[in-house]
Each structure stands twice: as C-alpha cells, then as structure tokens.
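Visitor: need the 3D shape of this:
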Amino acid sequence: MADFSYRSLRVLITGHTGFKGSWLAQWLLMQGAQVCGYALPPNTKPALFEVLDLAPQLTRHELGDILDYPRLQAVFKAFEPDIVFHLAAQPLVRLSYTQPVQTYAVNVMGTLNVLEAARQTPSVRAVVNVTTDKCYENTETHRAYRETDPLGGYDMYSSSKACSEILSASYRRSFLQNSFALATARAGNVIGGGDWAQDRLLPDCMRALAAGAPIVLRSPHALRPWQFVLEPLGGYLLLGEKLLMQGQKFAQAFNFGPDNRHPLTVEEMARLAVACYGSGSVKIQPDNGPHEAALLTLDSTKAHAQLGWRPVYLAAEAVRETVAWYKQFYTAGKEVKNFTARQIQQFQECLPWKKN
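Guide: From the prediction side, this is the model:
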C-alpha cells in the first residue's frame, strides 16, 4: 500500500455500525476516504460506533437492512461508491441455532442484494465480501485450512457463510467478467477494543473483570485463530487496493489468519487477559450448549505470496492491546477515541507492506 491511498475514494461499508465495521470506518476516515455506511442500528450498549462518534464523521450514514433491496440500491445509486466492503451479517454461531431463518436470510440473500446493488451501480470497481474462517468443512484435524479446501459448516452460521462464498464465486462467473472485481476474505476469531457482543471470549472476559466476577469458560481447551481486529482489516484494505488497481487478477478468496506458530487455547487467552488486566480469576464450567468447533486454524500462505500480507501481532500482543483499550475506556471515557486512533496509527506503522 506504499503507493496507494484511500484518500478521496468513495467507500461504502455495509455493517459499519458493528464492531469490525466501526474499526474499518475509523481507519478509512483517518486515510481521508469518503465513507458511506449502511447498516442496522448498533445492537449492543455500549457500542463502538457510538463511542467513537462516527456518525457525524461519515459522508453518509444510513440505517437500513440489507434485506431491503430497494433502499439499499437507492443508497448505492446516490453515493456512487468506488469500492464496497460488505461486512453486514448475523455473525454469531450460537444465535444461528435459535434464529436459523434470519441467519440464512441475512448472510445469503443479504449478500446477494449487496452484489446486485453493486452490479447496478456503474461507479463500483471492486467489492470485498467478508465471510469467515468457519466457512470450511471443519474435520478438526491439525492441518490449517487453505482456500482450495471444501466449504461446509456444522452449524447454521458456518454453513450460511459457506453459501455466501459459493454465491460469490458463482456470481463472479455469471456476471462479472466485464464488471467490478469481487473477492472474498476469510478471517479468524477477531479480538479488539469495543466489542460488547455476547458469547465472545474477550468481551465476556472484560465484562467479568470490570464487574469483579470470575471469567467462566465453557470450552477451555478449544483452539481458535485469534487475531487483533486490525490484522484482517489491514488484509481487507490491501485486497481492496489490489482489486482497484489490478481488477480481476485478485478476484478470488483469501485467508487472513494469525501466525499459527504460537496458538493459544481459550483458557490460555483468558488467563492472559487476567494478567494484562492486573486482577481477576478464571472458572471452568463446561455447558451442554450447541456444538462449536474445538479446533480451527487458517493457512494464509496465499495472502502472503500474492498480496504481500503478513500478520503483525502474535495472540499475546493482541490480548495486550485489547485489554489496554478496555482499561482506557473504563477509566478515561471520551479519551478512548484518541486511544483508538493511536492504536490504528501504531499498527499501520508496523505493516510490512506499508511504511510511513
């Protein structure tokens, strides 16, 4: 990204009021992009989108459902984006067991609506569809998954994201030979400040620590591809750059996973959070909840080789940065906005493909 900037580009983000969407919007604003967001209102209290006061900073802030195609298309037509980052989704495994129809509607038909709106908007040159590492048919072996491995998914969330991947590949072949460049991005379990979703490890840890309660773990030995939130976002931005500059050459699927040389279990992550916070305890309490994969890792060789992307932080550093953000939030209030900007700037200065 050394010779490329999003400055003045018109960028549309679906799901901009969510955790990752808010971080991405903040990063793009710091680069000087004109950002339009389209999403439902934030679904947590507090919400990072509101903590960062992003709404007045955006060129356009639209509250809407990606299942409302006429409204979505109208926003695309009015804003005329150069590139779209599609993050809007139902992102929780456990919720997909209780809301399977809504999960499929949002993650599959919602994606189709976004792609159709982009196809009907001549200004669009690139789309990055953000899916998940869970789109693979997970056999829970000790081999990291590559982009050529079979897609699948045990639960409704995972399988809906596999469908989104299949849809994207089919859409590309059917309609996009002479249109915008479409790529998909598969990332692992993301951690970072400002996530208050339920049933996610670090948010659950921080809620417990802030309340002086023990951290309760249901799957202490599960391994996940933990990564700091800016890691995959940097990958999405780099992929978007490649699509804008070289088009269909990079219209493919890419994994953006962490360094797998030092994997950490759920229990190790929780105990590290306690150490970084300076107090707290961990309690193991297995439950009989719905199935969740015990082992899942990504092979990011393709992103390394073709994009030049590399992870910056190990899992331990990701936990440290995440805990630091929450401590700043709970102690300094509004100052967390500047702290967030500093975390982005510090991370950006470490990127192997971009040195300021």
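Visitor: use CA for all of it now, contacts and neighbours both
Guide: Fine.
Visitor: hey, where'd the helices end up in the stretch 151-300 of the chain?
Guide: 156-175, 201-211, 230-246, 266-277 (DSSP state H, counting those that start in this stretch).
Visitor: right, so the ones you listed: which one is the most enclosed?
Guide: helix 230-246 (a mean of 22; mean count of other C-alpha atoms under 10 Å).
Visitor: show me what that one is packed against.
Guide: Contact partners of helix 230-246 among helices and strands, from 3 or more C-alpha pairs under 8 Å, 6 or more residues apart in numbering; DSSP states H and E: helix 19-30, strand 126-130, strand 181-187, strand 253-256.
Visitor: re the thing from before, how about a markdown table for the helices of the stretch 151-300 of the chain, with distance to His86 added?
Guide: Formatted as a markdown table, the helices of the stretch 151-300 of the chain follow (distance: least, C-alpha to C-alpha, whole Å):
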| stretch | distance to His86 |
| --- | --- |
| helix 156-175 | 11 |
| helix 201-211 | 23 |
| helix 230-246 | 10 |
| helix 266-277 | 29 |
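Visitor: so which of those helices gets nearest Arg186?
Guide: For Arg186, the closest of the helices of the stretch 151-300 of the chain is helix 230-246, at 8.5 Å, according to C-alpha to C-alpha.
Visitor: what's the angle between the closest one and strand 181-187?
Guide: Angle, helix 230-246 to strand 181-187, by axes from the mean of the first three to the mean of the last three C-alpha atoms, to 10 degrees: 170 degrees.
Visitor: what does helix 230-246 rub up against?
Guide: When contacts are defined by C-alpha atoms under 8 Å, 6 or more residues apart in numbering, helix 230-246 is touched by residues 1, 4, 20, 23-24, 83, 125-128, 181-183, 185, 187, 249-251, 256-258, 307, 309, 311-313, 344, 347.
Visitor: who wins for proximity to Gln102 among the helices and strands packed on helix 230-246?
Guide: The nearest among the helices and strands packed on helix 230-246, by C-alpha to C-alpha, is strand 126-130 at 18.2 Å.
Visitor: show me what the closest one is packed against.
Guide: Under the contact definition 3+ C-alpha pairs under 8 Å, 6+ apart, strand 126-130 sits against strand 83-86, strand 181-187, helix 230-246.
Visitor: need those in JSON lines with distance to Ala222, can you?
Guide: Putting the helices and strands packed on strand 126-130 into JSON lines (distance: least, C-alpha to C-alpha, whole Å) gives the following:
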{"stretch": "strand 83-86", "distance to Ala222": "29"}
{"stretch": "strand 181-187", "distance to Ala222": "17"}
{"stretch": "helix 230-246", "distance to Ala222": "21"}
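Visitor: next up, for comparison:
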Amino acid sequence: MNAPIRRVLLTGAAGFVGFHVTEALLGEGVEVLGIDNLTPYYDPALKQARLDRLLPRNGFSFEPIDIADYDVLQAAFAAYKPDVIIHLAAQAGVRYSLENPRAYASSNLDGFLSILEACRHNPVSHLIYASSSSVYGANAKVPFSEHDGADHPVSLYAATKRANELMAHSYAHLYGIPVTGLRFFTVYGPWGRPDMAYFKFTKAILEGQPIDVYAEAEMSRDFTYVDDIREAIVRLASLPPASDPDFDRLAPDPATAAAPYRIYNIGNHTPVRLDRFIAVIEDACGRSAIKRHLPMQPGDVRATYADVSGLAARVGFRPDTSIEEGIARFVAWYRDFYKV
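Guide: Alright, predicted model coming up:
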C-alpha cells in the first residue's frame, strides 16, 4: 500500500547515488534532511560540489554527521522526525577494503547499527538501505536472484554488506521495522565516483594516459545507469514491506521473511563485457585507450548479472538505459565539470 512521504532522512546525501536520489525527492516536494560526513575516500571537492547544488533547494537541509556517532545521529532523528530513512552512506570499494579493512567496520557495521538503533527508538514507516551485488560473491548461477543464497562473499566489503542484510532482518523481526535492502549492480553516470573504473578510464583516455585493465576478456558487469537506480529507490520508498504470510520456515526464501523485510536487485539485467564497455567509452571520448593488461585482482568476481523480476513486480519498473546512452551522458558531464 502506498504511504505518502512527507519527510526523508537520507544518509550519504553528498555521495553519488545519494545526491541523485535527493534531487528526485525534492523535485516531488518531499522534505529531505541530508546527512554526510564528507569523508576524503575520494575528492571531497566533488562531494562539496554536489552538496552546493542541493543546499539552495527548497525543502533541503543538511547536517555534517558521522553515522557511527550514535548520540548525534539519534538527536537528528528525534529533532527531524522523518517518515522514511534512505540509508546510502557507506565505505565503498572492493579493492580499498583489502588495504583499509577497519574503515569498513566503522562505517558499514557500526554506522548501520546506529541507523537501526535510531529507527528502533524513533519509529519510521520505512527504512531503505543500500546493499550490493558483491554479496553474491562466489555464486556462479546467473542471473543472480534474491531467492538464491548469498553466503560466500569474496571481499570484506561484500561481507559487510551481507552483514547489513542480516542485521536488518533481525531488527525487522524484533522491532517490526519495515526494511528494504537494495542490491546495486555497478552504478555509473554523471556526478559519479572517481574511484570507479568508468570514471578512471574516461579521465585517462581524455588525457592520453594508459588505463589498467584487469582480465579484460573474462570480466563482465551489469552496468546500471544512476537515473534507473534513482527511479527504483523513489518508487520503493512509499512501499514499505509487510510480513509474508506464506513464508515457509522449513524452506526459507532469502528474499522474503515472516518479518517486514525484503531484498531487491537493482541492475540493468544485461551484462556487458569489459572490452565492449571500454570501446563505448572510447567512442564517447573520440579517442582510443592505451591499455595496460593486468590479471584479475583479489576480491573481484568474473561476472555480475541481475534478475530484476522481483523489483519489476513490486514497482512496475526495471532499469533499461543502454551503456551507449549512459556513457555518452557521463562523458558530456565529465567534459563540462572538469572543463576538458
């Protein structure tokens, strides 16, 4: 049942996906309290530029809060009284988790626990949080389905995201908090993250520098344009899950629960080989890449591929932006933003 949304507390508002979702909500007249600690994992100036676009908007307010600081977060919940929580703040990056594992424990585990506790003590109609396609880890069955198990992560980042899903279920079960987890599949687009491959490739190609290509012939990804991610989140925000009366405890379905808890894939359901993806970026840039071929890195998976039938059934929408269209928009934004 659709529940009208008046007020959203959104974490990671200065982040890539958070910025786009905030813009969409404001466009629909929803008030948004954005929270972000502007961590320097990548260029803080880009985060500030996103924030500078949001701050003049009617209905937007901002607090520089670290979600791991529970007392400060709790005070923000109590003062703002949000209807819906959209939790997108996290320490991202598979390879970075090999070098700085403790950053993931602080943000993704302690931070998420703070969110859950704040929802417990300040009841909300819906908590939506970002998980990741990386939770599928060593799974070889494709397309990846929420109805399959996801218990063999191959990076600490993936393990923290899977832990979030389990933590969310426990709070949905114990306290009746309606919780929806979203497994994002390789999000890209304007205002994106500089640590992502498409961003690095575009920068290097336009500068005539070599790009590092890992296992080019073996890798494929379900690249998902950020507008499609945004659309799915906004549609789901007003659809809190209910307990599944048909949940079978003898054969439990990982995608549903006796608690008000659901998980959805959000992907373009069209895996693209890495060599083709690079060719599309080359076309958009009007230049050829200088490739430096390297083997697959620890924590990487060979392919991602989303089954989005659950999402389509729930909200009547499935991502469909082609990589040609999405990359062209990204490169145009990149040239404009960086004055290339």
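Visitor: format the helices and strands packed on helix 230-246 of the first structure as a markdown table; extra columns: mean neighbour count.
Guide: Below are those laid out as a markdown table (neighbours: other C-alpha atoms under 10 Å):
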| stretch | mean neighbour count |
| --- | --- |
| helix 19-30 | 23 |
| strand 126-130 | 26 |
| strand 181-187 | 26 |
| strand 253-256 | 26 |
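Visitor: let me have the ones you listed in a markdown table, extended by distance to Val323 of the first structure.
Guide: Listed next are those as a markdown table, based on distance: least, C-alpha to C-alpha, whole Å:
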| stretch | distance to Val323 of the first structure |
| --- | --- |
| helix 19-30 | 16 |
| strand 126-130 | 25 |
| strand 181-187 | 21 |
| strand 253-256 | 22 |
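Visitor: Arg71 of the first structure: which of those is closest?
Guide: Per C-alpha to C-alpha, nearest to Arg71 of the first structure of those: strand 126-130, 18.8 Å.
Visitor: how close does that closest one sit to the second structure?
Guide: Here the mean offset of strand 126-130 of the first structure against the second structure after fitting is 0.9 Å, by mean C-alpha distance after the TM-score superposition for the first structure.
Visitor: what is the equivalent residue in the second structure for Trp325 of the first structure?
Guide: The equivalent of Trp325 of the first structure in the second structure is Trp333 (alignment by TM-score structural alignment).
Visitor: nearest to Leu29 of the first structure, of the helices of the stretch 151-300 of the first structure?
Guide: Per C-alpha to C-alpha, nearest to Leu29 of the first structure of those: helix 230-246, 12.6 Å.
Visitor: of the helices and strands packed on strand 126-130 of the first structure, which is nearest Ala74 of the first structure?
Guide: strand 83-86 (14.7 Å).
Visitor: got a list of contacts for that closest one?
Guide: Here strand 83-86 of the first structure makes contact (C-alpha under 8 Å, 6+ apart) with 10-15, 111, 114, 118, 124-130, 240, 244.
Visitor: relative to the second structure, what is the average displacement of it?
Guide: After superposition onto the second structure, the mean distance of strand 83-86 of the first structure to its aligned counterpart is 0.5 Å, using mean C-alpha distance after the TM-score superposition for the first structure.
Visitor: can you check which part of the second structure that strand sits on?
Guide: With TM-score structural alignment as the criterion, strand 83-86 of the first structure aligns to 84-87.
Visitor: distance from the chain centre to the matching stretch, please.
Guide: 13 Å (C-alpha atoms, centre = their mean, to the nearest Å).
Visitor: ditto for stretch 195-210 of the first structure
Guide: Worked out by C-alpha atoms, centre = their mean, stretch 195-210 of the first structure lies 17 Å from the chain centre.
Visitor: stretch 234-242 of the second structure now?
Guide: On C-alpha atoms, centre = their mean, the centre of stretch 234-242 of the second structure falls 16 Å from that of its chain.
Visitor: before we move on, what about stretch 271-279 of the second structure?
Guide: Distance, centroid of stretch 271-279 of the second structure to centroid of chain: 21 Å (C-alpha atoms, centre = their mean).
Visitor: if we can go back for a sec, Val319 of the first structure: which of the helices of the stretch 151-300 of the first structure is closest?
Guide: Nearest to Val319 of the first structure, of the helices of the stretch 151-300 of the first structure and by C-alpha to C-alpha, is helix 266-277 at 6.3 Å.
Visitor: can you check which part of the second structure the closest one sits on?
Guide: The aligned range for helix 266-277 of the first structure is 274-285, by TM-score structural alignment.
Visitor: identify the residues contacting that stretch?
Guide: Contacts of stretch 274-285 of the second structure (C-alpha under 8 Å, 6+ apart): 198, 201-202, 205-206, 216-221, 288-289, 323-324, 327-328, 331.
Visitor: and with 6 Å instead?
Guide: With contacts defined as C-alpha atoms under 6 Å, 6 or more residues apart in numbering, stretch 274-285 of the second structure is touched by Glu216, Met219, Ser220, Ser288, Ala328.
Visitor: for Val272 of the second structure, state which of the residues you listed is nearest.
Guide: Of those, the one sitting nearest to Val272 of the second structure (C-alpha to C-alpha) turns out to be Ser220, at 5.1 Å.
Visitor: which single one of the contacts of stretch 274-285 of the second structure is nearest to Leu311 of the second structure?
Guide: Ser220 (22.0 Å).
Visitor: mind listing what the counterpart of that closest one in the first structure touches?
Guide: Aligned counterpart of Ser220 of the second structure in the first structure: Leu223 (TM-score structural alignment). Contacts for Leu223 of the first structure (C-alpha under 6 Å, 6+ apart) come out as Thr265, Leu295.
Visitor: now the strands: where do they sit in the stretch 1-150 of the second structure?
Guide: Secondary structure of the stretch 1-150 of the second structure (DSSP state E, counting those that start in this stretch): strands located at 7-11, 31-35, 60-63, 84-87, 126-132.
Visitor: format the ones you listed as CSV; extra columns: distance to Ala284 of the second structure.
Guide: Converted to CSV, the strands of the stretch 1-150 of the second structure look like this (distance: least, C-alpha to C-alpha, whole Å):
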stretch, distance to Ala284 of the second structure
strand 7-11, 33
strand 31-35, 33
strand 60-63, 34
strand 84-87, 33
strand 126-132, 28
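Visitor: and Gly299 of the second structure, which of the ones you listed is closest to it?
Guide: Nearest of those (C-alpha to C-alpha): strand 126-132, 13.7 Å.
Visitor: nearest to Leu63 of the first structure, out of the helices and strands packed on strand 126-130 of the first structure?
Guide: Per C-alpha to C-alpha, nearest to Leu63 of the first structure of these: strand 83-86, 14.8 Å.
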